[in-house]
Structure formats: C-alpha cells, structure tokens
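>>> Just to be clear, the model below is a prediction. Sequence and coordinates:
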Amino acid sequence: MANLRDIRNRISSVNNTQQITKAMKMVAAAKLRKAQDRMTQTRPYASKIAEVAGRLTDSSNASNPVMRKPEEVRNVLFIVVGSDRGLCGGFNNNLFKEVEKQLQENFEKHLENKTLSVVAIGKKATAYFKKRKYNVIESFPGFFDDIQYDATADIMTSATKQFVEGEFDGVYIAYNEFKSVIAQNRKVQQVLPIDTESIGNTKTDTASEQAIDYIYEPNSQAILDRLLPLHLNMQLWRAVLESNASEQGARMTAMDSATENAKDLEKELRLKYNQARQSAITTEISEIVSGAQALSED
C-alpha cells in the first residue's frame, strides 16, 4: 500500500493542476469570444470582395498577372498557419499531418527536387517543419501575440510578388477553419494562381441581379488590378482569424477535458488514501489488541 504522505502530495498536485486547467479554460473562453467576433465580421467582407472580383472577370476582358496559369508547376509555396502555444489538443499536429499527407500525395516530385518551400506562421509550425528539414524560407514565431492585418498583408504581398516574378508557380494556404468550439476543418487551398472559374461562380439567384449591367469607373481593368491584391490579402487574413478562433476553441475543449480528468484522478487518489488510512488504523488496532493479550497472559 502506498505511503499516506505520498498520496496526499499527489492529491495536492492534482488539485493544483485542476485549478490551472480551469483557469486556462476560462481565459480561452474569453479569447474565443473576441476571436469569433473578428472572424464573423471578416467573413462577409471577404466573400463580397470575391463576389465583386468574380463579377468583374465574368463580365469583362480584364486580366491580371495573378491569374496566369503556368504551363508547368515547378516551384510551389505553402503558407502554413499554426499557433504559438500548445495545450490545445491535436490542433497543430492534425493540421501538420494533413499538410504532409497532401505533400506526399500531390507534391512528391517537388519534395524530391526540393522545389517546395514553406512559410510558417506561429512557433509550432516553425518548429515542426524546420525539424523535419522542409525548406522553410520564412517563419513568424510569436505572430499571434498581436494579430495585425498589416503583418498578414505583408506576408501575402511578398508571396504574390514572388508568384508574379515567376519564383513560384503555385501558392497554397493551410489552416484550421473554425466549425464549432469542439471541431475544426483542416483546409489546404490554392490561392495563386487565382482560379477565375471559382471566383466567377458568384452569380446570384435572382434574374434581376444577373441582368444588371454595371458601369466601371475608371475602367474594369483598373478596378481589377486594385481589387485582386486585396482579395488575396483577405484570403490569408481570414485564414489567420479562422485559425485563431479554432485554436482558442481547441484549447478550451482540451482544458475542459483535462479538468475533468483531474477530478477523476483526484477521486481515485482519495479512495486509495482512505483505503491506506483504514489499513493503517486496522494494523494499529491489531497491534494494540495483540499487545493487550500478551500482557494479560503474563
């Protein structure tokens, strides 16, 4: 039977851990609400930009270098959005495994030829891909300490410039899309070259909306040149906000599970403590009775 002092120490340790996980759950819940607000405010804006860009490409002959489709995809860039902190269950590992699965299935030649590059956002993504010898050309640890649109736009603007200059023939974003507090969708989507068919598939259901003939000032080309970079920046910004909300939801769920597990463990330890204490008392009583009997026989 375990020593009573050891069991008491373990109970105290588990109780302290339980208080920490409960506090972390409350902090994650507060951050989740703020992250959800930012995410839900961004979704309609990003969707409307895509809709307007799609309408422009549908109704005019305007074009842009970000629409170019290379004859051969030689160099590929993956922007992976992870997190800076752990204690959020399988949030990071599940995404990274999905990315590696996609790379093995669809980009095996690029891996062999070392023509696949990675931009890692967050400490966890940086550590994971550098450790596995991927070509991490840029990393942004501590990115989520202060999430700013300008910092996200700089990353996407740099990737867009490299695509236009021919350094990359395809750019992908990998992130966790927020579905609910307990669930996330792992997404790997291509952002460059812009698929004109997908963003052009934004026709409304009503015939009156489809029949509207818009007049563009100064012209459709100038608007498209201004709109598409904004559309690309919003794609990464939305991915960052979705990932941040997903991270807080995953951490909240993980800390809730940890708190419940700590409660169960504490119950088991208290049961063991009571059993050990009862055994010790029984032993002491037996020794006293034996001693009394020995004295009476004398």
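Sure, I can see it.

>>> okay, CA-based contacts and neighbour counts for the rest of this
Will do.

>>> does Tyr172 belong to a helix or a strand, and which?
Taking DSSP states H and E as the definition, Tyr172 sits inside strand 170-180.

>>> Touching that strand from outside, list them.
Residues outside strand 170-180 that contact it (CA atoms under 8 Å, 6 or more residues apart in numbering): 73, 75-82, 91, 95, 99, 159, 163, 184-193, 236, 239-240, 242-243, 245-246, 249.

>>> Pull out the buried residues from these.
Neighbour counting by 16 or more other CA atoms under 10 Å classes 75-82, 91, 95, 99, 159, 163, 184, 186, 188, 191-193, 236, 239-240, 242-243, 245-246, 249 among the contacts of strand 170-180 as buried.

>>> which residues of the protein fall in strands?
If DSSP state E is used as the criterion, the strands of the chain fall at 76-81, 116-121, 135-140, 170-180, 183-192.

>>> hold the first one in mind and look at this next one:
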Amino acid sequence: MANDREIRRRIKSVKNIAQVTKAMEAVSASKMRRAQAQVLATRPYAEKAWEMLSFLARIRRSGADQQALLQERPEKNVLLLLITSDRGLAGGLNANMLREASRKIREWEKEGKAVSLVTVGRKGRDFMRRYGPPSKAEFSSVGDRPTSQALSIQKVGVDEATVAPIARVVIDDFVSQAVDAVYIGFMDFVNAVVQKPVIRKLLPIEPQEPTITITKDYIFEPDAQSVLTQVLESFTEVQILQGLYEAIASEHSARMVAMRNATDAANDLIGELTLSANKARQEKITKELMDIVGGASALAQASS
C-alpha cells in the first residue's frame, strides 16, 4: 500500500482534474443549449425544403433530364462527405461516426466502387489519412455557427464560416462526373444523450414520395425548370449546413455527458483514495503505538 503522503498527492491531483472536467461540463452544457436551439430551429426548414425539392424533381417536363444535379448514373465512383469534430473528449462520438463510415466504405469497395473523401473536422481527417481512401479536400475550424450564403440575409461574421466552399467541392465533382454519387455522413442529434451516425445520399437529388398529400399544384415564375435550376445548389448547401448543425449539437451534447461522467468517476476515485489514506494513516498510527508499547515493555523488563 502506498504511504499517506503519496495518496494525499494523488487526491490533490484527482481533485484538480475534477475541477477541470466540471468546468468543461458547464461550458459544453452552455454550448449544447445554443446548438440544440439552432438545430431544432433549422430542422423544420430543411425538411420542408427537402419535400419541396422532391416535388420539383418529380416534375419531368422538357429539359428536366438536363439538370446536372438530378442525373443518375451507375455508381462507379463515390464521394463521402464526412463530418466529425475538431476536438476530442466527446466520449465515443467520433469513434461511432468513423466506425460507421469505415463500414460503409468497405461495403462500397466490396461492390467494386472507387471511394474518395471530403472531410470536415480534424478527427475524421486524421483517421482517414491513416486508414481511409484518398481525400479530395479537407476542412476544419468551421466553428459553432456556420452559415450558408444561400440563406444569409446579412454578412457573415468574423467568427462564422460558410459552407459554400464545401458545397462547391462536392457539386463540382458531381457535375464534372468525377464522381457518380455523393453521400454525407454526420452524427444525427436525437437528444442530449443519444446521437446516431447517419450516412445518406446527397447527390444526385432523388425524387421521393411526399410526406403529405399535395392537393394543389404550384405555379412557378417563369417556370418550374428555371426555379429548379436556381434552387438545386442552394438546397444542397442547406442540407450540408443542416448536417453540420446536427454534428455540432451532437458534439457538445456528447462532450457534456463525457465530462459529467469523468467528474463522477473522479469523485468516486477521490472517495476511494481518501479511504485508502485513512487506512494508511491508521496503519501508521497502529505501528507507532506498537513500537511505543514494545519499547515500554523492554524498558520495564530491563529495570526489573
């Protein structure tokens, strides 16, 4: 058993760690509330935008097949837009996303598809540099409040980043037919303790059945195809932006829970170390008392 001084030193060190993790939990909780409000506020818009675009994509009037982002091709070359965090200390958040991405990449490669990457976040970038397919572009430090030029009604702030460069890379690769399909992978925010890895197709945009019955047709000016041409790229930006919002909310939630668990573990360890310190002190006191009693007995025998 370690001596009392060593145990006290360990208790002090663990207490310092507990203070740090408690502070990080508070910071993450504050950021999580803002990120949660952000993702919940934009989610209905993204869902309605998806529904509207699906409706537009189902309109097969003249010239519809010439829309570059709607063209379906045999998937020989696949691009994965992988979104992870820049920092760690978020529990199994990044590990779960990277595990799902690796599984999907292996699945594509078994089907004979060539896979390339665009990574957002340092954790995904560093992992895929070692174990993944080649990367076409890397983005990091997008911040907690990325925005889209397609939606901005004011100038982007100094502390904000736009998703336009990310969207530009994936759109250009698809339009130039360098890739036949684009998928996006991110952690979907469910609640503060549940986040799920999601990989879904981003391009080509595919018509889907509407979630509600459309009883009236829409009137477009000048026409549906002209509107479709203008909104396709903006819609793609919106989907990437929503994926980033989901990932940001998931990151802060996971980090808050991880730091809370770390603080609880540190407090439990402090209790165990305190008990060990008390035992060590009692053992030391008992040994000293036994030495005193032994010495007194020896003196008594010598005097007699």
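Now that the structure is in, tell me what you want to look at. In this text, all values refer to a predicted model and were calculated from it rather than measured experimentally.

>>> okay, now the nearest residue to Gly112 of structure 2 once chain neighbours are set aside: neighbour count?
Distances taken as CA to CA, 6 or more residues apart in numbering put Lys76 closest to Gly112 of structure 2, at 7.4 Å, once the chain neighbours are dropped. Residues within reach of Lys76 of structure 2, counting by other CA atoms under 10 Å, total 16.

>>> got a list of what whatever residue of structure 1 lines up with Lys76 of structure 2 touches?
Using TM-score structural alignment, the equivalent of Lys76 of structure 2 in structure 1 is Arg74. Residues near Arg74 of structure 1 by CA under 8 Å, 6+ apart: 110, 115, 168-169.

>>> What of Ala49 of structure 2?
Phe235.

>>> now do 7 Å
Taking CA atoms under 7 Å, 6 or more residues apart in numbering, we find Ala49 of structure 2 in contact with no residue.

>>> what ranges do the helices span in structure 1?
4-59, 91-106, 108-113, 123-131, 149-164, 196-200, 207-211, 220-297 (DSSP state H).

>>> Switch the strands of structure 1 over to TSV; also include distance to Asp264 of structure 1.
Below are the strands of structure 1 laid out as TSV (distance: least, CA to CA, whole Å):
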stretch	distance to Asp264 of structure 1
strand 76-81	35
strand 116-121	37
strand 135-140	39
strand 170-180	26
strand 183-192	24
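
>>> Ala29 of structure 1: which of those is closest?
Closest to Ala29 of structure 1 of the strands of structure 1, according to CA to CA: strand 170-180, at 12.7 Å.

>>> That closest one maps to which residues in structure 2?
Taking TM-score structural alignment, strand 170-180 of structure 1 hits residues 181-191 over in structure 2.

>>> ok, and for the matching stretch, which residues are buried?
181-189.

>>> nearest residue to the residue mapped onto Asp225 of structure 1 from structure 2 other than its sequence neighbours?
In structure 2, the residue matched to Asp225 of structure 1 (TM-score structural alignment) is Thr229. Spatial nearest neighbour of Thr229 of structure 2, excluding adjacent residues (CA to CA, 6+ apart): Gln67 at 7.0 Å.

>>> residues near the one you found, how many?
Residues near Gln67 of structure 2, counting by other CA under 10 Å, number 15.

>>> just to revisit the earlier point, put together a markdown table for the helices of structure 1, with distance to Lys69 of structure 1 on each row.
Shown next, in a markdown table, are the helices of structure 1 (distance: least, CA to CA, whole Å):
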| stretch | distance to Lys69 of structure 1 |
| --- | --- |
| helix 4-59 | 15 |
| helix 91-106 | 18 |
| helix 108-113 | 18 |
| helix 123-131 | 28 |
| helix 149-164 | 11 |
| helix 196-200 | 11 |
| helix 207-211 | 28 |
| helix 220-297 | 15 |
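
>>> To Arg68 of structure 1, which of the ones you listed lies closest?
Checking the helices of structure 1 against Arg68 of structure 1 by CA to CA gives helix 149-164 as the closest, at 8.4 Å.

>>> now that closest one against strand 116-121, angle please.
Compare the direction of helix 149-164 of structure 1 with that of strand 116-121 by axes from the mean of the first three to the mean of the last three CA atoms, to 10 degrees and you get 170 degrees.

>>> buried sites along helix 149-164 of structure 1?
Buried residues in helix 149-164 of structure 1, counted by 16+ other CA under 10 Å: 152-153, 155-157, 159-160, 163-164.

>>> just stretch 60-68 of structure 1 next, same as before
Buried residues in stretch 60-68 of structure 1 (16+ other CA under 10 Å): 63, 66.

>>> Excluding its own residues, what touches that stretch? List them.
By CA under 7 Å, 6+ apart, stretch 60-68 of structure 1 touches 164, 192-195, 220-221, 225.

>>> and of those residues, the nearest to Ala258 of structure 1?
Nearest to Ala258 of structure 1 out of those is Leu192 (CA to CA; 40.8 Å).

>>> Can you find the partner of the closest one in structure 2?
Matched to structure 2 by TM-score structural alignment, Leu192 of structure 1 sits across from Leu203.

>>> which ones are touching its match?
By CA under 7 Å, 6+ apart, the residues touching Leu203 of structure 2 are 69, 181-183.

>>> now do Thr204 of structure 1
With contacts defined as CA under 7 Å, 6+ apart, Thr204 of structure 1 is in contact with Gln210.

>>> when you align them, which residue in structure 2 goes with it?
The pairwise alignment with structure 2 assigns Thr204 of structure 1 to Ile212, based on TM-score structural alignment.

>>> That match and Tyr245 of structure 2, how far apart?
Ile212 of structure 2 is 26 Å from Tyr245 of structure 2, where distance means CA to CA, to the nearest Å.

>>> repeat for Lys12 of structure 2
39 Å.

>>> So for the two, which sits in the more crowded spot?
Tyr245 (27 against 12).

>>> Pull out the buried residues from stretch 101-111 of structure 1.
Applying 16+ other CA under 10 Å to stretch 101-111 of structure 1 flags 103, 110-111 as buried.

>>> Dump those to JSON lines, plus distance to Ala254 of structure 1.
Shown next, in JSON lines, are the buried residues of stretch 101-111 of structure 1 (distance: CA to CA, whole Å):
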{"residue": "Leu103", "distance to Ala254 of structure 1": "28"}
{"residue": "His110", "distance to Ala254 of structure 1": "36"}
{"residue": "Leu111", "distance to Ala254 of structure 1": "34"}
